[in-house]
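# fold the following, please.
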Amino acid sequence: MPVRKVMLALAACAGLAACGDTLGEQAVGGAAIGAGTAVVTGNGALAGAAIGAAGNVAYCQLNPGRCN
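A predicted model of the protein is given here:
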């Protein structure tokens, strides 16, 4: 994988730190970042959105003080 794609993926992962205040905001934010990362890295946007949403919600629910 080219360095540019790795850097973009890491930047997108860093964006997951901005979770959102509600469960819906967490899911939408994660889905947007996941889909964008998937498109940039040449993968399926729908799968990326699902993985991003699940990952962001899981992180925010397990670490409630770190996301807001």
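
# drop to CA atoms for contacts and neighbour counts, all remaining ones
OK.

# so how far is residue 21 from residue 38?
From residue 38 across to residue 21, the span is 24 Å (CA to CA, to the nearest Å).

# and the gap between residue 52 and residue 34?
In terms of CA to CA, residue 52 sits 4 Å off from residue 34.

# how far is stretch 24-31 from where the chain is centred?
Mean C-alpha position of stretch 24-31 versus that of the full chain (CA atoms, centre = their mean, to the nearest Å) differs by 8 Å.

# one more, please, to line up against the first structure:
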Amino acid sequence: MVTILFTSGCASLSARDRNTITGAGVGAVAGAILTGGSSVGTVGGAAVGGYIGHQVRK
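Reported below is the predicted structural model:
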């Protein structure tokens, strides 16, 4: 349900913006898992994921 509410607010975003947000979210989760919940790992994962998401279909 939260995902539906979150994505409905993104209707006006471009595909690149949605990819960046999705990449940051996935990267944050992956960073948190890989570093055992470290704040630095979570933020780093979000940054890397956001960058990768932004580069998709450039």
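
# TM-score of the superposed pair?
The TM-score (TM-score structural alignment, normalised by the length of structure 2) is 0.61; 41 aligned residues with a CA RMSD of 1.5 Å.

# residues making contact with stretch 32-50 of structure 2?
Applying CA atoms under 8 Å, 6 or more residues apart in numbering, the contact partners of stretch 32-50 of structure 2 are 19-31.

# which among the residues you listed count as buried?
19-31 (16 or more other CA atoms under 10 Å).

# of these, which is the nearest to residue 58 of structure 2?
The closest of those to residue 58 of structure 2 turns out to be residue 19 (CA to CA; 10.8 Å).

# need the buried ones among the contacts of stretch 32-50 of structure 2 in JSON lines with distance to residue 58 of structure 2, can you?
What follows is those, written out as JSON lines (distance: CA to CA, whole Å):
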{"residue": "19", "distance to residue 58 of structure 2": "11"}
{"residue": "20", "distance to residue 58 of structure 2": "12"}
{"residue": "21", "distance to residue 58 of structure 2": "15"}
{"residue": "22", "distance to residue 58 of structure 2": "15"}
{"residue": "23", "distance to residue 58 of structure 2": "14"}
{"residue": "24", "distance to residue 58 of structure 2": "17"}
{"residue": "25", "distance to residue 58 of structure 2": "19"}
{"residue": "26", "distance to residue 58 of structure 2": "19"}
{"residue": "27", "distance to residue 58 of structure 2": "19"}
{"residue": "28", "distance to residue 58 of structure 2": "22"}
{"residue": "29", "distance to residue 58 of structure 2": "24"}
{"residue": "30", "distance to residue 58 of structure 2": "23"}
{"residue": "31", "distance to residue 58 of structure 2": "24"}
